[in-house]
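# dropping the sequence and predicted coords here.
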Amino acid sequence: MSKPEEILSALGGAENIEEIEGCITRLRTEVVDGSLVDQAALKALGAHGVVVAGTVVQVVVGPEAEMIAEDIQDLL
């Protein structure tokens, strides 16, 4: 599985994603159910930090955030 596929899975899968975008070093994501987000898996994949506030999830992945977001959008 590619890194974008693994991140998508850790975010609860394609059916859990409402919107995702890259913003400098973060993936800004709106999800259907924040409880499906596996923060430990995201950190194991190299995320520097994960913030979940209800249905809004921010994953700090570094300068490749926009590329990862585009790859995840292609998977949706």
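Perfect, I can see it now.

# alpha carbons only for contacts and neighbour counts from here, please
OK.

# Glu30 against Val56, yeah?
Yes. With contact defined as C-alpha atoms under 8 Å, Glu30 reaches Val56; the gap is 4.7 Å.

# ok, second structure coming up, stack it against the first:
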Amino acid sequence: MKKAEIGEIIAGLGGIGNIKEAEGCVTRIRARVADPGLVSATALKKAGAFGVVQAGNSVQVVVGGTAETLAEDIQDLLPE
């Protein structure tokens, strides 16, 4: 997955305002979202995710070895 798709990942997670936290875990971006109904697994897969696991407000986006970098980039964009 390329950094160019970070905007698509953010959109798939419901937008920057919906993301409360993002962290990388080997091959996954683990995100906590405010409204899980805004998350689109279809959009995340279109952005290049290999899979999406969602349980309540927790979302894991399987992206491969770039997960740490992508999660840091998302975290950097979140409001303080």
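Happy to help now that I have it. No experiment lies behind these values; they were computed from the predicted model shown.

# so which of Glu30 and Val56 of structure 1 has more stuff around it?
Each of Glu30 of structure 1 and Val56 has its neighbours counted (other C-alpha atoms under 10 Å); Glu30 has more, 21 against 17.

# skipping adjacent residues, who's closest to whatever residue of structure 2 lines up with Val56 of structure 1 in space?
Val56 of structure 1 maps onto Ser58 of structure 2 when the alignment is built from TM-score structural alignment. Sequence neighbours aside, Arg32 is the residue nearest to Ser58 of structure 2 in space, at 4.7 Å (criterion: C-alpha to C-alpha, 6 or more residues apart in numbering).

# which residues sit in contact with the counterpart of the one you found in structure 1?
Using TM-score structural alignment, the partner of Arg32 of structure 2 in structure 1 is Glu30. Taking C-alpha atoms under 8 Å, 6 or more residues apart in numbering as the definition of contact, the neighbours of Glu30 of structure 1 are 17-20, 55-57.

# quick one, helices of structure 1?
Listed in chain order, the helices found in structure 1 under DSSP state H are 3-10, 39-44, 65-75.

# and those, which is most packed in?
helix 3-10 (a mean of 18; mean count of other C-alpha atoms under 10 Å).

# burial count for Ile16 of structure 2?
When counting by other C-alpha under 10 Å, one arrives at 19 neighbours for Ile16 of structure 2.

# where's the residue lying closest to Val32 of structure 1 once chain neighbours are set aside relative to Val52 of structure 1, distance?
The spatially closest residue to Val32 of structure 1, leaving aside those adjacent along the chain, is Asn16, at 5.0 Å (C-alpha to C-alpha, 6+ apart). Using C-alpha to C-alpha, to the nearest Å, one obtains 14 Å as the distance from Asn16 of structure 1 to Val52 of structure 1.
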